[in-house]
Every structure is written in structure tokens, then in C-alpha cells.
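In: sequence first, then the predicted structure:
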Amino acid sequence: MTAHRFDLATIGAGLPVAQAAAEIEAALATGAAVITAPPGTGKTTFVPALAANVVARLTPAGDKPQVTLLSQPRRVAVRAAARRLAALDGSPLGGPVGFTVRGERSVGDDTVVEALTPGVLLRRLLSDPALDGVGAVILDEVHERSVDSDMLLGMLAEVRELRPELIVVAMSATLDSTVTAEHLAAAVVDVPSPLHPLSVEYAPSPSQRLDDRGVSRDFLAHVADLAVAEQAASGSDALVFLPGAWEVDEVVRLARGRAADLGSGTVEILPLHGRLPARDQDRAVSGRLPHDAPRIIVSTALAESSLTVPGLRLVIDAGLSREARRDQARDMTGLVTVSASRASAEQRAGRAAREGAGRAIRAYSETDFARMPAAVTPEILSADLTDAALLLAAWGTPGAAGLRLTTPPPRAAMARALETLRTLELTDANDRVTALGSRVASLPFGVREARALLAGVHDVRDPDRVGETVAAFSGDYRASDADLAGLLRGLRSGRQPGADRWRREAKRLARIAADELRGSRETPGGAASDGASAGRITALARPEWIARRTGEHSRSYLFASGTRAALPDGSPLVASEWIAVREVQRAEGRAADGTGAVIRLAAAMTAEDAAEIGGTLRSRTRVARFDDGRVRVREEDRLGAILLSASPASPRPEDAGPAFAAHLQEAGLAALTWTDAARHLRARLALLHRELGEPWPDVTDRALLDTITDWLGPDLARLSPKASLAALDVTGGLRRLLPWPEAVRLDELAPERLPVPSGSTVAIDYAEALDGDGRPIVAVKLQEVFGLGDTPRLVGGRVPVLFHLLSPARRPLAVTGDLASFWNGPYQDVRREMRGKYPKHPWPEDPWAAEATARTKRAMGR
């Protein structure tokens, strides 16, 4: 079978990137390429066709044609890219050019270019790590720094080690080509573009863009007015950028009303966001016919890259972006609205000048623009990494160990994600993927949803019910009373907005659930009720968010994870002691009932169901406390942080250590007996940590309490339940914190005593080092340092000593950190005052030439 060849002259006609065809082809021949080109140059259309022709030429005669994969970050961009290339090729979609997105696939036996999303490509890699039958992979818009794209770069670099003939290409308009080129060992092609004229104007709103609830309604009204007025003045199509689907729908509503008020009935105002059906998304990005009305397309960031909207000459930019942020204290990750980056603002403005001269109007001030971050923050630094962690484990690199990523994941976030996978029983104790984990990783949606679907169908044995429930809690639907069961009833009846979209997704998920049930040879059970199934299925997605009411008449619930949140006023769920929570939102005031968060979606469940499904979180522990001079113990049965029951128990010898450690955490370090030696050692260590940092230990109160078992653990373990903390050797405990081999320099860097010219050694007081930037103090009789001009310095010369110069009776005479200045000035005043008071001691006129001594004049004369 002969592979299809693209007519590059036809496809590249009018595209600036086609002028670099020879350079791009040479880079492809090296096996890896990084291509940077401004928006509108045609790289998304031309490069896949060129790469497919290169692959066809390199494929041996008689071999099956190989496919070129084009990864686009969004489904609408995938479909648009495939549709555009197929149209230029003059072939039907699904022929030589096809696409695959979640829930939709259009490819054929003769497909040689397949567009797909990063998520689909990741799962294809897991099922076929060698990518057999694939000749090239093109990752477009990698500058967006999504977790999926970052992982793909790392995984494909490994695939190329096994298959050096595989061509890998990374493309972007704003990419830091040097970093990515080094990562892939790739050739770089920078494609210049003759820029069409672009004017950028600022039209800030008189009201704030953001308020306590997010994007302010006054600002949205300003954007809507601006879009309608500017489009009417220009007569061209307009593209409006907003951070999220809710803001898009609100501005569409406002703009339609504004256009009607002005009599602008000829303009068509269309939304564009990920919740819309595919046909509505495709309609918004398709070119309009000459007789069609001009359009205002109101979009989220999905129109920022990849998509060229034909006829567009005007952009209105709100300058906002929605990014993932993690609330570690409440174990919540959510989307927050923030200022977009300057790079994103430039990308958005460039949409207006892709095909000709254009205008970009920023609905904010030039000062706001200057304050924006320069570039987008890599998603891996702030996202919930649970989904990524499972894919990495399935790839054979748990926690990303050994995988070269452009930005390594934060250790704490990855540790939480790995713990979550173990809780969900998707990985074992060694972070290896379980059989359930492998099946979950293969599904093209989130880990928690997939786990709820696959485990839920075995639990409920009703594929339709499971599909409906997972589609409801994963589809971003709203229930004002937070009741998932009520939401399901509204969706089934059609009263709930988005019911048609939910119904399509529910059927797709039900088919997957039915396949899972058939594969296990289980038979479906009877139809389950919402009340019986919704809680169990929701809990299977997130067992750590199983929650128990904190009081009989309370709206507040304690989660197994330890966080707290409140149900909305009037929620029917408040009658349930136990609930399974799906969605939580940070909030303050009465709505949060003092918890700092509001439950937005949950389902009732029984105590028995909670104990069963939360089994991996169940623990029975002995809790020892020091109370009223005695060690007291109770045995606790907990579901995570939720106390199920407790009973007193007799203390054992091994209970003493934890009890005393807990007591110290509450009472503080003052409960210990601090000898002079202990205080002195702690102060010396404080100075070394302040000046040198790690590995010298932090010995502040908070640090020592946080690490109490590291330095006092062995001593605490030896105490009996009837012992006292006074028996502890605090100095010995602190010495356990000394870093080795650096500890051998302790006396050199922070000596206990300082030699002075009289021949004596004087104790150094480091106590001030415990209070911020204090200096070591040497209190010494003035006569013992005659002639000393250079102030001694400690910690390798970093810290000068502060001298407290004393009288013969050891009363303070002067404090100085500069002895030379003291001898040349204030000393004469001290001499005049003191030589009559202490005539037996030397007070020479010239302290530089005098002999330093600790003795009287008579003793010196002997």
C-alpha cells in the first residue's frame, strides 16, 4: 500500500512557514526538531503535511504506511486542524487526515496524519510504548506548559532512545527553544513572519476586574459594551477573551442584550468554551460566508493558540486567566482567576493580525499589563498531580523518578499524589500500578472519575446508574443545595441546564462500565436508587472526602482528610450524619459556618458504607498523652481524621515516648530543663545556621518542636510512664543534630572561648544569636586586651565579636565592635574616670604600647 502524499505547494500557498520548508525538512531528518513561528504562519497546517511526506519517503517500499501524530491541547483545536488540512488536501475528513478526541474518532485505513489531544496520546503511549506504526509525533503549543505536554516531552525522549528513527517535533509561537531543544537534543528552526500591522489600545474599566467572588459583574458588563461598540465601529468579526465558561456565557447574554438595544441585529454573538457541544464549538471557529452576518466570538483561552478564525480583525482581551491552585491546608485544588501573562496577552492580540491589519483592545490599563507575569507558570508546579502520578507509574517511572522533565514536579505535591493512588488502590505499597490502576490509566478521563466508574460498577452492578452518576459529578454541573441525588433527578427530567450534554456523556460512560462488568463475568444487578448508589460511587472517587457531621444540628462536616467544610443553608443533606463530598469551594462568613469552605456537591451515605469504602483509611491506634503528671492512653478507631470510637487503655513502657513528645508539642521547650551547656550549644548552632544555612540545623523553637523525635526521640523512648522530663539530657539531644562531617568544625567556627592578649581565654556568649541578628559577646576586663586592634571574627571571618569591656570589678565600661576606634578615642575618657577609682590597676596613656594583663600593677612588677 502506497502512503498518501500531500501537495505541499497547494497546502503551503500563502503560508509564511512554507518558505522555511527546506530548513524544516533538514531538521526533521535529524530525528528531532523544535520549530518556533509567530501566530498565523501556518505551522499547524503545513508542518504535519511536510512531516507525513518525509515519513512516507523514509518508509521502506512495501511496508505499511506510518502515521504522523499531531497533538493539540484542546479538542476544538484538534478538530479544526484536521478539518483545515483535509480541506486543503481535497480529501474527506477521516481519510488521509483524521482525528481522535475523547468520545469521538474519525480515522481510516489510509490515514497518515492524525490529530489528537495530549491525553489521548499519553494513553496510546501506555498501551503501545514503542508507538508501532507511528513515524512522527508533533507536539503543538508546548509553550502552554500543561502537565500532559511536559510528560509527553519526557516520555517521547525515552521512546526515541528505543526508536531513533521516530521523528519528534515541538512547536510553539512563544517557546523557549533552547531549553526544549536541549531536552530533545533537537535542531531548532525559527520561522520569521512578515507581521501585519497591529494596533494595541487600552480601555480600562472604571470598576475592578476582580472582587471577592471572582470576576466582577460590572467588569463583564464593561467587556460586553466594549465588544459590541467596537465591533459595530469596525464592521469586522471580533474575538473576546475571558477566563472561564461562566464569564463567557454571561458576556454573551449581556452583549446580545446590548446589541438589541442598539439595533445591531445583524451581528451574531457566539460563545466558545469546552462545555459546548462539538458542533457549536466548530461553528464558532469556522469561516463565515460572504452573506453571513459579522460575528462576535466570546471565548475562553482555548482560542488563544492554534486556531485561526477566518475574517477576524478585532480582539477584546479581559487580561484574565484561570489557573489551578492548591490549598494545602484544606487538601483542595481548584481553579482561581488571576491576571494572564504578558506572553498570553501578546498571543491573544496577535489573533487580530493573522490575516491582515488588526486591532487589539485591552480592557485594562497599561499599568496592569506591565504588572502581569512575563510567562505562564508551568502547570506542574501548582496542579493536583494525582492523574499525572498514575500515568507516570503506568509508564514505569513512579513519582517521575528517572524521567527527564522540563520542570520537575514539587516533591510534596508528588508525595501527596502517590499517597492518593495508594488510597484509591491504584498502586501498591511500592507505587507499582495495580490491575485496577492499569485499567483506570487506560481511560481517557480523570483518575478519580475512572476509579469511581470501574470500581462503582462492580459495587452497584448497574452500568447505567454508575454512568449517570459519574457524568453528573464530573461534568461541572451546579446544585445550589449541594445535593447530588437532586442534581441527577434534574438532569434526567431535563430541567437542569446541560441535560443533553450530560445524557450523551452518561451513555458513553455506561458503555465503558458495562464492558468492565462483562470482562469480569459479573451479571448486572437490579436498578439501584440514587440514595443507595450516589454516595457509594462518589466515595469511590475520593474516599478521603468521606465526611461526618460535627454535631447533631450542625451544617459543618469533618472530612477523613482532616479538613472541614459546611453545607449550604437549606441543603437536604444536613439530615445525613455521613456524606461523600465531590466538590468544595473556599469561602468565608456565615456560608462557611466558620470552616473556611463550602460543600458544593455531595451525596448522603450510611455509616456502614463509609466504613466499608473508606477501609484503606481505617486505623486503630494507641494515643498516649501526658496529663496531670501521668501518662494516659486511649485506643482510637479512626477513619482518617474522623474519630469513630475511643476507649481507655493501660499505659505500656513504649507509650511514654510518644506521650512526652506530644506534651512537649503543646507545652513548648520551656517544659525541658535547659542547663547552661544546653543553652550555650543551642546558641552556637543558631549562629552557624543563620550564617551558613544547611546542613547546620535550625534550632528555633518551631524547628526543634517539629523535629522533637529526631533529637530527643531515643531519650524519650527510654523514659518510663512515671518518669519526669527533668531527667532528659538536652545537651546530648542537641548534639544529635550536628551534621557530619561538618560537625568537626564546630569549635573552629564557633569556639566556646576566645584567647585574648593577656594570655587568658574568655567565654564567648552566643545568646544574642538566638534573637535574630545578634552578635557573639566577649565580656573581658579592659586591661586584658591592651594593644588589640583587629576585632576577632568568627564563623570563618563572617561575624565580628562584640566586646563588653569591664572594670577591674567586672562592671561594664564600654561596648564596642571596633577596638581600634575605642583605643584612639573613648578610651581616654574611661582612663580619666577610672584611674582614680582603681589606682592599683594599670591605666596607661598609650594603650597600644601597654602590656595586656589580668593583674594589678604591683603583681606586674614582681
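Out: Alright, I've got the coordinates.

In: from now on I want contacts and neighbour counts done on CA atoms only, so please keep to that.
Out: Will do.

In: Asp710 versus the one residue sitting closest to the centre of the chain, what's the distance?
Out: Centroid-nearest residue in the chain, with C-alpha atoms, centre = their mean: Ser382, separated by 1.2 Å. In this view, Ser382 and Asp710 are 30 Å apart by C-alpha to C-alpha, to the nearest Å.

In: ok, Ala566 next?
Out: From Ala566 across to Asp710, the span is 38 Å (C-alpha to C-alpha).

In: of these two, who's got more company?
Out: Ala566 (27 against 14; other C-alpha atoms under 10 Å).

In: what sits against the nearest residue to that one once chain neighbours are set aside?
Out: Distances taken as C-alpha to C-alpha, 6 or more residues apart in numbering put Ser556 closest to Ala566, at 4.1 Å, once the chain neighbours are dropped. Ser556 makes contact with 549-550, 564-567, 593, 595 under the criterion C-alpha atoms under 8 Å, 6 or more residues apart in numbering.

In: want to compare, so here's the second one:
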Amino acid sequence: MPCVPAFDLPAIGADLVVSGAHDALVAAAGSGAFVVTAPPGTGKTTYVPPVLANLLTGRGAGRVLVSQPRRVAVRAAARRLAQLDGSAVGGPSGFTIRGERQVGPGTRVEFTTPGVLLRRLMADPALEGVGAVVLDEVHERSLDGDLLLGMLAEVRTLREDLVVAAMSATLDAVGVARLLGDVTPAPVVEVPSALHPLTVDYSPVPGRRLDALGVTREFISHVARVAAGAQAADGVDALVFVPSARDVDAVVRELRQLGGPAEVLPLHGRLPSRDQDRATRGRTSEAEPHRIVVSTALAESSLTVPGVRLVIDAGLSREVRRDRARDMTGLVTVSASRASVEQRAGRAARLGPGRAVRLFTEDEFARLNPAAPPEITSADLVDAALLLGVWGAPAGQGLDLLTPAPEESMRRAVEVLRSLALTDHEGRPTALGRRVAGLPIGARETRALLVGSAALRDARAVAEVVAAISDDHREPSADLSALLRELRSGRSPGAQRWNREVKRLTRIAEAEEGGVDVLSALAVGPASQPAGVVTALGRPEWIARRTGEHSRSYLLASGTRAALPEGSGLRASEWLAVHDVQRAEGRVADGTGAVIRMAAPLREEDALAIGAALLRERRTSWIESGRLRVRAQRTLGEIVLSSTPVAAEAKDVAPAFAAHLRAEGIGVLNWTQRATALRARLALLYRELGDPWPSVDDGSLLRDLESWLGPDLAALRATSSLGSLEVGSALRRLLPWPEAGHLDELVPERLTVPSGSSVRIDYPEAADGPPVVAVKLQETFGLTSTPRLVGGRVPVLFHLLSPARRPLAVTDDLESFWNGPYQQVRREMRGRYPKHPWPEDPWATPATARTTRG
């Protein structure tokens, strides 16, 4: 009996540009992996999955999974395919997102988010029952999307029958095709754009778009005024792009206050699904008013808003940025990339001639970065590192990715996982780590949920805290407890969403009850506050202690200092569990450079119990007024719990002098002429040749102090001084082997001149200076070519001196000097110094260090 196709492709693709590439798509799918590049609005998300579903039906294979980067887009894509198919969501077309699933036994195409698909891979690496996976909007280079690409490329080596497709509006097609291909790159199907004429106007705001707090109020008002005016002038549906959900709501309020016939609708991921559906549905008849949809970047490429002929673009986006010095990662508002701006503008010209109004200058557009950086380069990699450990690629070793994870960020993530008892010392997941990786929230939050429920014996209370900190809820005072009271009262705008998440998390915690052995015996009891305990369980390194009585500045265990907002009631708490910290300057940060955005009070007993892995006993030694001082300290990370003066021991000497050097600078050492000369020679070699010759600037020497000065510091006594060290001998420890054997050949200490004298070469202290030889002019007669050092790369600069050793000429081209300026020098000097030779022909005269009568 012949197989019945799952979808009516002619009906689905009737108005879609991508349907013209049907034959190419089918041919590409036959190779097992392929790449599709198609501009937004061409219909690739709607058309390609059912094409694969029909192919799989003919083979008797399984379901098609489609990964979309945002939950709003997942729901909209499933609904759109169902609408064109004439079926209900949950039938042939379904979806799964966090907390919601509409899939039935007859579902052939299942849309989902990258996070959900990743966890499905963790549970079932072979993807049983799945015949194809489509990764959509790969150009966004999300961290989860990059991991999926690498992992699915590995799955294909085990399952040759699995079809994998990567799709995008703008894409590094070559790199993705190489990653997905076998011996040769996967085929690429390019779907051309069907853009109509597009007019681009610029309407910059007179003031600033951004300040220290984000988008300015003046710019929000400017966005609303321009959008209202442009829509009224054009009489079409408009799409307005602003960076965040908060900015969307602010612009919507201003537009509604301005009035006008157009219906104003918000569109962002925090809205209830019915409001999202309303914004993405489009007008159903000409009788309905035109619309102004105000959206975040989700409508840029991953989601089509029907009917748009006008785009208003703020030119801003939210991107992940990492402050490595403070170990903080977060979303910040920055200028959008040129690729994003062009995609947004293209939304206006899909149906006919359109217009884009950019709320910045044309010069600013020209200076935009070509594309946004991949998220993996700046994201917090804790979640990714846990998934990689479960996958069998600890720290990403052995997994081919489009962009490798930064080594330092991955190292830090592995350390965090180990401190949370989620991985062992080799990066392999513990039993708790495997359970955490399989649950649909972040690693820190899941760990807090499971361990907190086991410790507090109150799954509901713990779920309330996790639901609050894992979503984008805000409280001006930064007090998590106050936020929880608002959410429980129902007064907070996100209360309904929070309640749904609390119920889901409570079910998860209760289902896992009794299965958590690690840390379940924490010394917490009735006096413990769930908000602080749960928050600290997720981020023990951000347990914080007030720096002084009545201060609003706190020191985190990680070493970061941050301040509470002015007027925050949390100032009464000596200890805090901090969840969110952001960079800030000025008064708001109280001089710390960072501000606490969410935290909860914490008892000291709970801080010490939860942060037990951070407790250290250490000795701190330093030099004060020339004397060695030592204190024994007990610390929680960088927070000093106790500090007691103790007698110095031999082991305290080297760290004290090293700390003194780092504090006072390398200049406190006894730099003899020989040591200074060796350092200058090495500096020239590093400047000209680079590695393996060492960098010897102040910063490099201080960073590598132990490698060259360590043995000498270790030999010092408490009564010694740094002036007793032989710096020149210590510097020689930096010489690379076997290159060290060529040191005197490349940068000799002295130069032999034609007179037979051996003259010292003065090497430059300045980074770009030349080596200098100062010698009497008569000693260089006959020297026609300027000597060159560092294998012929660097000419010597000669300071040619009079018999009284005053400079007569400076040159690094002796041949030109003898042929020209020398004759002028001869006329001026031979009468003044008659006892010294001043021959007319310096080429043929023997060089001498003596007088003519000597």
C-alpha cells in the first residue's frame, strides 16, 4: 500500500518563495546533510520541514525536529504550518517548549527550542524515532545552536540515515557545510530574495540613545514619535525594533498615549502566548485597522510578522558580554550589527515597495560591526560545560565547533561545576550532574532546586525562589524577598508567568525528592531564609559580606566588590546571597565598579555551610617598613573571616617579597648596568623575532616573576633585602633553549671597529629605539657598511665622536656619511684638532685610536 504524504506541499508552498527550490532541497536532502541560505520572509521555516517529513514518510522513517532559537518563534512556526496544512496544532505540526508541549501521535514536524533539543540529545544521543533535524536561524550563533551543530555532526557518524539541515538568513555557509559534511562539505541550497524596492531614511535623535542605565527616555519618546508619524504618513502596517522587552513596553505606552487610528501591539518573549499570537497573526481583513507592532530582535529573522511595509529601527540589540575581571556575564544594550540592521529593513519589502526608517545617522550605519560575535566567545559557559561533560567531551575536547570556546572561560566553567559537585576533577559529570543536565533549566538553578528542596524540605518555597531568579523579574531595591512578596500578591506584571513556572518546578522537585544525596545534610533549619539559601546554592562564589558597618558595598567570595542600590533595605544584612551583578560607574556603584541587581539576606551559618568548598586556611605575608609581617587568615573565597598575627616562617619569605615587588614595581630591584643591558638586549630580540624570546617589559616580568626570580626569592631570609639579588643572572633563566646559544651572535655586548677597539653597544630602553655605538670618528675609517644585528634585521646607529668625545654625526648609513657629510665635518674639525687625522679619502686611511704623532 503506497505511503500517503504527510503534507500537501503545493498548498503549503503556494505563496512561498522557497518552494521554487523544491527540487534542489530534495536533492540536497539525499546527501544526508545540507545547508539552506534564504532571506527572512522567503518561507524556509514553513516549507523545508514538511518537505523532509514527506521524504521520510516515503522511507517509513521518523519525525522531523525543528530547532528555533526563541519560544515565540517555535509556537508561531508550528501554528503557521498547521494553518497552511488545514490542521490543528498538535496534529501533523506540533511544538515543545519549556513548560508547554502540543504534540500528538500523528505529529510529523515538531518545533522546539535549542535548549529542549539539547536535553533530548543528552537523554537519547541516537535520537530514536527521529528521521531529520533542522537547525533554523543558525546565523544567530547562539551558544546552544553552536553546540547542537557540533553534536549532531557527531550523531550523523553513528546514524547515516539521520538527515541534518542547517538554515539561516545570513550564514557562514562554508563553515557550516564543512562541519556537517563527511569527506566533502555538505551541499548548500541558496534561495534568492524576492525583495521589492526599499527606501531607507535616517531620523537620528538629537541626544543620546544610551546612557549608563540603558536606553534613554528621550530616545524612547523619539522612537514613538517617529513610528507614529511614519505610519500615519504611509498608511501601512509597521514593525518597530527596540532592544529589550522593557523598551518594547515603554514604546507601546508612549504610542498609545499619542493616540492614532493604528492598533499598537507589543511582541516579546515575556508576553502571554495569546498576546504573542495576536501580534504575529496579521490582519485578517482590510476592515481591521493597520497595526504598529513593537518588537525585540525576535522579529528580525526567526519570526515573520505578516503585512509589514514599514520598519522603524532603533539600531540597538541586546548581546551577551563578559567582564572577566569581575567574573560577570550579562546582556547589555549595544549597537546592532550591520547584518541585523539590513535584515530588519528587509522586512518592509517582502510584499511590495517598503520603507525603513533608521533612528541613527548614515555615518553610524557605516561604522557598525559587520555581524554580531558568536555567543560562545562571551557567554557564561557553565551550562555548556556540563552538557559537554555528559556528551563525553569534557571542556569541549574532541568536539568540532564553528568557534572554539575561549580556554579561560571554559576553565572557569569547569571549576564552577566542580565546586557545585556537578563534575569530578576530570570534568566528568557526577550522578547529581547527570540529573541536573537532564532537567529543563540552567545548571545553577537546577542544582539550587534539587539541593535546596532536599535541605529545606519545602519544594514549593524553593521553586518560588528558582522561578523568580531564572526569569527576567526585577526589583528596584535588589531585594529578592521583596520581589517574591510582589509576585505572591499578584501585583507584579509577571506574576501569572511566575506562578506557572513555580508549579512546574515544584513538580520537578517533588519528582526528584529523595534522589539527592550530595549536600542534602546542609546545616540549615527553621531560621534559614529560603531566598538566601537557594540563591547561594546556585552561586556560592557570590556569597557576599558587607565591607563595613552601614556600608552598601559588599565583597563577594569571588573577589568582586559591588554595591547595593541606594535606599535598599538589604543594607541591614551583613551577609547576602547575590544572584545578579552588573557593571556600573559613579555614585550608583559606590566606587566598586559594579551594582547588585538581585540578592537575598543570608545567615552567616548558612553562608559557611553552603560555601564550605570555598573555605580556606591561609597565611598572608608582606613587607612593611622593610620588615616581614605575617598573618594567619581563615577565608571564604576572598572574604576574610578571621586574621591573626603570627611568627614568620621560612615559607613566608618568598611570597612576601613577591607581593612587595608586584605592589611597588620591578624598579625596586637592584638593576646593575649588566642586568639593564641584558634586559635591553632581550627586549630587542622580542621586538624583532617574538617567540620564543621572552617579553621583558615590566608587566611581563611581574606576571612571570616565579619563573625567573622565584629561586632567588626562595633563598632569601626574613632579614634579607631585594637589593641583594643578582638580577642579571636571574634574567638568564628566561632564555629559551636552544636559541640561547645564539644570544651573543644576535645581540652582542660589544662591537669591534676597524681601529681594533671593542666598543660597548648601548641597547635601547625605549621599545622602538635602535642599538647605539658611540666611537671616535677616526676609529671607523674604512668601515663602509653599517653593521647590522639580530641576523641582519637591525642597523647599528653610530654616534661618531670628536677627539674630545663630542658628537660630530649620527648615522646608520656609514657609506652615505663618508660620501657626503664627512667632508663638511673634515673642514670644520682639522684645524681644531690638528694632531688627529682628517684625511680627504677616509676609505684608504687606516683607522686609529691614536693621534698622528702617537
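Out: Now that the structure is in, tell me what you want to look at. What you see is a predicted model, and the numbers here were worked out from it, not measured in a lab.

In: what's Ser477 of structure 2 aligned with over in structure 1?
Out: The alignment partner of Ser477 of structure 2 in structure 1, by TM-score structural alignment, is Asp481.

In: list the contacts for its match?
Out: Going by C-alpha under 8 Å, 6+ apart, Asp481 of structure 1 touches 567-572, 600-601.

In: in a helix, it, correct?
Out: No: using DSSP: H, G, I helix; E, B strand; the rest coil, the assignment for Asp481 of structure 1 is coil, not a helix.

In: ok, now how distant is it from Arg548 of structure 1?
Out: 18 Å.

In: okay, and Arg682 of structure 1 sits in which element?
Out: Element membership for Arg682 of structure 1 (DSSP states H and E) is helix 676-692.

In: got a list of contacts for the helix or strand following that helix?
Out: Beyond helix 676-692 of structure 1 in the direction of the C-terminus, DSSP H and E gives the next helix or strand as helix 701-706. By C-alpha under 8 Å, 6+ apart, the residues outside helix 701-706 of structure 1 that reach it are 664-665, 668-669, 698.

In: neighbours of the alignment partner in structure 2 of Ser172 of structure 1, how many?
Out: Counting by TM-score structural alignment, Ser172 of structure 1 lines up with Ser168 in structure 2. Neighbour count of Ser168 of structure 2, defined by other C-alpha under 10 Å: 23.

In: who are the contact partners of Ser168 of structure 2?
Out: Listed by C-alpha under 8 Å, 6+ apart, the contact set of Ser168 of structure 2 reads 36-39, 136-139.

In: switch the cut-off to 10 Å
Out: Residues in contact with Ser168 of structure 2 (C-alpha atoms under 10 Å, 6 or more residues apart in numbering) are 35-40, 44-45, 135-140, 301-302.

In: can you show me the helices along the stretch 201-350 of structure 1?
Out: 217-234, 245-262, 278-285, 342-350 (DSSP state H, counting those that start in this stretch).

In: Glu691 of structure 1 contacts Gly772, doesn't it?
Out: No: at 11.0 Å, Glu691 of structure 1 and Gly772 do not qualify as touching, with contact defined as C-alpha atoms under 10 Å.

In: out of the two, which sits in the busier spot?
Out: Glu691 (15 against 10).

In: ok, now which ones touch the more buried one?
Out: Contacts of Glu691 of structure 1 (C-alpha under 10 Å, 6+ apart): 685, 773, 795-796, 798-799.

In: got it, and Gly690 of structure 2?
Out: By C-alpha under 10 Å, 6+ apart, the neighbours of Gly690 of structure 2 are 683-684.

In: what does Glu268 of structure 1 give?
Out: 237, 256, 259, 292-297.

In: do that again at 6 Å, thanks
Out: Contact analysis of Glu268 of structure 1 by C-alpha atoms under 6 Å, 6 or more residues apart in numbering lists Arg295.

In: what do we get in structure 2 for it?
Out: Glu268 of structure 1 maps onto Glu263 in structure 2, by TM-score structural alignment.

In: by residue count, what's the longest helix in structure 1?
Out: For structure 1, the longest helix by residue count, based on DSSP state H, is helix 499-519.

In: with structure 2 superposed, average distance for the helix holding Arg682 of structure 1?
Out: Following superposition, helix 676-692 of structure 1 is found to deviate from structure 2 by 1.2 Å on average (mean C-alpha distance after the TM-score superposition for structure 1).

In: structure 2: matching residues for that helix?
Out: By TM-score structural alignment, helix 676-692 of structure 1 lines up with residues 673-689 in structure 2.

In: distance between stretch 637-653 of structure 1 and the chain's centre?
Out: 35 Å (C-alpha atoms, centre = their mean, to the nearest Å).

In: tell me how far the ends of it are from each other?
Out: Start-to-end, stretch 637-653 of structure 1 (C-alpha to C-alpha) is 21 Å.

In: what of stretch 644-662 of structure 1?
Out: End to end - C-alpha to C-alpha - stretch 644-662 of structure 1 spans 21 Å.

In: before we move on, the earlier item: the match of Ser477 of structure 2 and Ala602 of structure 1, how far apart?
Out: 9 Å.

In: quick one on the thing from earlier: need the contacts of Glu691 of structure 1 in CSV with neighbour count, distance to Arg404 of structure 1 and secondary structure, can you?
Out: Output for the contacts of Glu691 of structure 1, formatted as CSV (neighbours: other C-alpha atoms under 10 Å; distance: C-alpha to C-alpha, whole Å; DSSP: H, G, I helix; E, B strand; the rest coil):
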residue, neighbour count, distance to Arg404 of structure 1, secondary structure
Leu685, 25, 38, helix
Asp773, 11, 41, coil
Val795, 18, 39, coil
Gly796, 11, 39, coil
Arg798, 11, 39, coil
Val799, 18, 42, strand
